[in-house]
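Asks: what shape does this take:
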Amino acid sequence: MKLPDDDTLATATLDTPIGRLRIAAIDDGLAAVLFPNQKDAGFPKREGSAKARAHRDKALKALDLYFEGRKKDFSGLTLAASGTPFQKSVWRALADIPFGETRSYAEIARAIGNPKGMRAVGLANGRNPIPVIVPCHRVIGADGSLTGFGGGLPTKKWLLEFEGISAPRLL
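Replies: The predicted structure is shown next:
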């Protein structure tokens, strides 16, 4: 993940039940959430600008409340994910999946007006730079199976079960 390498970038870490998350914000909003298993490339420790720190701190508080079971959506955060227009349309559809519910790749493809774009939706889902907040973990296979996840399938299973969704057993 490549983030702006200038003085506006504000980063932090947050210890959670799924491991230490790394958070990055820029002046325009929250830019990234990284799982413990993701590489640090392009993710320097920075205090950043006052605007970026405000976005970062708001995201940290929202994630804390989520993992305490006291927050079910992240609608109050300003997001600044970098991506193509298609990716952003997928990420907006992901953000519309309510807490405690799942969708298939086909359902997301239909929701964005591209019913044959399931594979492209899967690729965009996998490039989501703001997981948990943009809930890509809520996308499962059409048969109910867990599918790939940047944080690893055990993390995806944990998040789904935390939200009250019965997830298949991992092999």
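Asks: from here on, just use CA atoms for contacts and neighbour counts.
Replies: OK.
Asks: does the residue nearest the centre of the chain count as helix, strand or coil?
Replies: Compute the mean C-alpha point of the chain, and by C-alpha atoms, centre = their mean the closest residue is residue 131, 1.2 Å away. Assigned by DSSP: H, G, I helix; E, B strand; the rest coil, the conformation of residue 131 is coil.
Asks: to compare with the earlier structure, here is another sequence to fold:
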Amino acid sequence: MEVYFTRLNWNDTSFPIAASETGLCYVGALNEPSDLFDDWIRKHLPRAELIEHPRIMQPYQEQLLEYLNGVRTRFSLPLHLIGTPFQLEVWQALCQVPYGVTVTYSDIAKQIYRPGATRAVGTAISKNRVLIVVPCHRIVGKKGDLTGYWGGLNMKRQLLEIEQVSSSKLPFL
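Replies: Predicted coordinates for the structure are as follows:
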């Protein structure tokens, strides 16, 4: 399998993005070191041939930049999500959280009909490596506070500011 990648430049930052023939499989954190991306690919797609190819990645770059610049509110990109069945279920639920809305881990657990699985949901969310597109930045603590985010709380805050969201919980269910 071939996996194409490039670094997306936005403002004074850059981050890796990658896609297989199936779709987008990786959107990294702002200023993420290349070795984190390389390690993730080797672990999750060990047979992949990694090819730097900005032209193939152009449609992905365009939509991500439109989002980051406040123009796009929904993505229409094919995805290649790599995870356990439970993780995939959680990530699909994340994709249902509307732009500009924040919800809690508990809300996601209820959405997937597993109200007692809040911690497992949190763990699954922490494994998401298609940041921004699978919008785990829209998940907040039960009191509306900004909680852990693989890309760091500064990135989470920036993404929520793009969406003009306060850190208070808004309903989506």
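Asks: and the nearest residue to the residue nearest to the centre of structure 1 once chain neighbours are set aside, how many residues sit next to it?
Replies: Once flanking residues are discounted, residue 131 of structure 1 sits nearest to residue 33: 6.1 Å by C-alpha to C-alpha, 6 or more residues apart in numbering. Close neighbours of residue 33 of structure 1, defined as other C-alpha atoms under 10 Å, add up to 23.
Asks: wait, is residue 33 of structure 1 part of a helix?
Replies: No - Residue 33 of structure 1 is assigned strand when assessed by three-state DSSP, not a helix.
Asks: could you check how far the counterpart of it in structure 2 is from residue 82 of structure 2?
Replies: Under the alignment (TM-score structural alignment), residue 33 of structure 1 pairs with residue 27 in structure 2. Using C-alpha to C-alpha, to the nearest Å, residue 27 of structure 2 is found at 12 Å from residue 82 of structure 2.
Asks: also residue 76 of structure 2?
Replies: For residue 76 of structure 2 relative to residue 82 of structure 2 (C-alpha to C-alpha), the value is 18 Å.
Asks: between the two, tell me which one has more neighbours.
Replies: residue 82 (16 against 9).
Asks: what segments of structure 2 are strands?
Replies: 2-10, 13-19, 24-27, 49-52, 103-104, 139-140 (DSSP state E).
Asks: check which helices and strands the helix ranked longest in structure 1 sits against.
Replies: Scanning structure 1 for the helix with the most residues, using DSSP state H, yields helix 50-67. Helices and strands touching helix 50-67 of structure 1, as assessed by 3 or more C-alpha pairs under 8 Å, 6 or more residues apart in numbering; DSSP states H and E, comprise strand 10-16, strand 19-26, strand 29-34.
Asks: between that helix and strand 10-16, how many degrees?
Replies: 10 degrees (axes from the mean of the first three to the mean of the last three C-alpha atoms, to 10 degrees).
Asks: now the residue of structure 2 positioned farthest from its centre: how far from residue 166 of structure 2?
Replies: Distance from the C-alpha centroid of structure 2 peaks at residue 116, with 23.8 Å (C-alpha atoms, centre = their mean). Between residue 116 of structure 2 and residue 166 of structure 2 the distance is 27 Å, computed by C-alpha to C-alpha.
Asks: and if you look at residue 85 of structure 2?
Replies: For residue 85 of structure 2, the distance to residue 166 of structure 2 - C-alpha to C-alpha - is 32 Å.
Asks: neighbour-wise, which of the two wins?
Replies: More crowded of residue 85 of structure 2 and residue 166, by other C-alpha under 10 Å: residue 166, with 16 against 9.
Asks: check contacts around the more buried one.
Replies: Contacts of residue 166 of structure 2 were listed using C-alpha atoms under 8 Å, 6 or more residues apart in numbering, and they are residue 160.
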